[in-house]
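Trainee: Predicted coordinates and the sequence they were generated for:
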Amino acid sequence: MSYNEVRGTGLAAVCPVIEEGSTNLKDIKPGSYKLRNMCLEPTKIMVKEQGVIKGSEPQWSKTTLLTRQTTNLSEIEADLKVGPDGTVELKESDSYSLNLAPITVQLPGGERVPFLFTIKARPNTSGYTSRLAMSPGNVLASWRPHAFHRSCLDPDNGDLLFAGKELEASGNLTSFGGKIRVPSYRGSTFLDPKGRGGSTGYDTAHALHMRADDEELEKENLKRFDSGAGQVVFSVAKVDPSTGEVAGVFESVQPSDTDMGAKVPKEVMVQGLWYGQLG
């Protein structure tokens, strides 16, 4: 199909399906494979929120998608090893894949929940960054150390973390998964309506100079690259030995956007279909 035939139809956001194949997972012979053209298509997104009755347990609520047909992850490549006993080891190998998708959903009560759908693994780059703080008169610029949320720190050594490495998942063909690290929904140069940002912009809202150091406003004033942890699990449901195609379902649980540290993240569950080609 040509670009003009696909444009506006939503087909570009739909992962391929295996028309003919087998549900016998033993058709995937033990060995090392290159998994290409891996695609993840969310079909159901739920958000955990507090129950209506006071003191009740939080429940998963169904949501309405607001970002149309722009939710899938595609062009992902990975190394896949299948053992004689059915064990699986997957390591994403293509760092240029489309493995980040900003999505916004709406809860039944009308609240909108943005989040960054991803399967990026735990970050592995450490370093130091600074915040460019503009003076109220917008004349002088000075560098000030930027304070980071604890979720941006490596739990092993306390280093600051920025870029994510590729996903590593393990298990068996019916259930293999791994931990993911969700980057900040907003970049460091994003400015809120008050002109406050992570690496540029004002320190505080101009209308509240006298309360610039208030702890109550600290979360809104001090913007952070606020990443969070999650996990994803895959399951193989169908395979076509003649073409090397595999398909199945996945489920990921990850945090929502925090407005650069100003809000408490919500738990988001993404369920859907995945597809790939073994070679």
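Mentor: Yep, that arrived. Residues are numbered from 1 along each chain as shown.
Trainee: From now on I want contacts and neighbour counts done on CA atoms only, so please keep to that.
Mentor: Noted.
Trainee: next SSE after the biggest strand by length in the chain?
Mentor: As assigned by DSSP state E, the longest strand anywhere in the chain is strand 31-49. For strand 31-49, the succeeding helix or strand toward the C-terminus, using DSSP states H and E, is strand 59-62.
Trainee: Structure two is appended below for comparative analysis:
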Amino acid sequence: MAASLQATTTLMQPTKVGVLSRIGVQLRLFPSVSKGFGLEPIVSGASLTCSLQIDHLKDLAQIVLSKTYMKVKGTGTANQCSTINGGVDSFAFKLGKYYAKKFYLEPTSFIIQAEGVSKNVPLEFQTTKLMTHLTYSLDGIEGSFKVSPNGTIKIEDKDGIDYAAVIVQLSSAEHVLFIFTIKQLVASGKLESFGGDFFVRSYHGSSFLDPKGKGGSTGYNNAVALPASIRGDEEELANFQPSDTDLGAKTPKDVKIIGI
């Protein structure tokens, strides 16, 4: 199933990195730096130029790359998006083709359109309680990045951990399940605001067994089943998406995801 993504870029982010800062530092594609931040040119002469309020950029890249599995195990750090202090109002890429690596998406809130606890209350978007811990972010995403002469960009998802199963809980204690993803994303537009379509799989596959012990591909032969209390079939970042439909058995709820 296809869904759509709308994203608005911002270059002003909170900090979790303690480094000295200054205005007007230029970042070009030096191998030791660009590799650490996952951006490599695929056209001769193409380069990335940006202004960042940060000093000792090489040292920062080395800090990021020096983290080992045991240093982050059980801390939740691996599920958090790295941020840099400061920013600029504009961020220009030179004309050409790039290949981006280690792209990261971290949701910060999930808002579900559902009925309230009181009866005869119209549908409204509700804040939710996240039930999935430490595994709801997308990481290691890579893909092509093209800058056209007219200033538009085109991004295509190629590989990476580009989907994650998420469970949230409404105020009524109902659980809503869905797949947070940007799989097969093809997005275009200006750098300040771009969007596109991507594929969202069902939370449950055809072999999932419903409470009556039947599945889309297994039939009635398997009598052992787990209760299905879910919904979902689409999604979008900082936009709307349906939740899981339990293989078409339930009406999907609208989900709004906001993240960085």
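Mentor: Now that the structure is in, tell me what you want to look at. None of the values given here were measured: they were computed from a predicted structure.
Trainee: sorry, back to before: next, the buried residues of the longest strand of the first structure.
Mentor: 32-42, 45-48 (16 or more other Cα atoms under 10 Å).
Trainee: Look up how far residue 34 of the first structure lies from the most centrally placed residue in the first structure.
Mentor: Closest residue to the average C-alpha location of the first structure: residue 118 at 2.8 Å, with Cα atoms, centre = their mean. Per Cα to Cα, to the nearest Å, residue 118 of the first structure is found 21 Å from residue 34 of the first structure.
Trainee: now swap in residue 22 of the first structure and tell me
Mentor: Counting by Cα to Cα - residue 22 of the first structure and residue 34 of the first structure are separated by 20 Å.
Trainee: cool, and residue 260 of the first structure?
Mentor: Computed with Cα to Cα, the distance linking residue 260 of the first structure and residue 34 of the first structure is 37 Å.
Trainee: Would you state the strands of the first structure in chain order?
Mentor: Going by DSSP E, the first structure shows strands at 31-49, 59-62, 64-65, 73-82, 87-92, 100-106, 112-118, 130-134, 141-145, 168-172, 175-182, 228-240, 245-255, 267-278.
Trainee: mind giving me TSV with the ones you listed and columns for distance to residue 191 of the first structure?
Mentor: Below are these laid out as TSV (distance: least, Cα to Cα, whole Å):
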stretch	distance to residue 191 of the first structure
strand 31-49	27
strand 59-62	31
strand 64-65	25
strand 73-82	27
strand 87-92	33
strand 100-106	17
strand 112-118	17
strand 130-134	12
strand 141-145	16
strand 168-172	34
strand 175-182	20
strand 228-240	21
strand 245-255	22
strand 267-278	25
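Trainee: closest one to residue 189 of the first structure among these?
Mentor: strand 130-134 (10.0 Å; Cα to Cα).
Trainee: And the closest one, what's buried?
Mentor: By neighbour count with 16+ other Cα under 10 Å, strand 130-134 of the first structure contains the buried residues 131-134.
Trainee: I'd like to know which of those residues is nearest to residue 102 of the first structure.
Mentor: Closest to residue 102 of the first structure, out of all of these and judged by Cα to Cα, is residue 131, at 24.7 Å.
Trainee: Quick check: the closest one touching residue 200?
Mentor: Yes - using Cα atoms under 8 Å as the test, residue 131 of the first structure is close enough to residue 200 to be in contact (6.3 Å).
Trainee: thinking again about what came up before, where does the longest strand of the first structure end up in the second structure?
Mentor: With TM-score structural alignment applied, strand 31-49 of the first structure matches the range 96-114 in the second structure.
Trainee: check contacts around the residue nearest to the centre of the first structure.
Mentor: Applying Cα atoms under 8 Å, 6 or more residues apart in numbering to residue 118 of the first structure gives the contacts 73, 99-101, 180, 182.
Trainee: What's the match for it in the second structure?
Mentor: So, by TM-score structural alignment, residue 118 of the first structure is matched to residue 181.
Trainee: With residue 106 of the first structure instead?
Mentor: Matched to the second structure by TM-score structural alignment, residue 106 of the first structure sits across from residue 169.
Trainee: correct me, but its match touches residue 132?
Mentor: No - contact between residue 169 of the second structure and residue 132 fails when scored by Cα under 8 Å: they sit 9.9 Å apart.
Trainee: between these two, which one's more packed in?
Mentor: Taking neighbours as other Cα atoms under 10 Å, residue 169 of the second structure and residue 132 compare with residue 169 leading, 18 against 14.
Trainee: can you tell me how far the more buried one sits from residue 217 of the second structure?
Mentor: Residue 169 of the second structure is 29 Å from residue 217 of the second structure, by Cα to Cα.
Trainee: Over to residue 98 of the second structure?
Mentor: From residue 98 of the second structure to residue 217 of the second structure the distance is 42 Å (Cα to Cα).
Trainee: Residue 209 of the second structure too?
Mentor: 9 Å.
Trainee: quick one: which of those two has more around it?
Mentor: Neighbour count, other Cα under 10 Å: between residue 209 of the second structure and residue 217, residue 209 has more, with 23 against 11.
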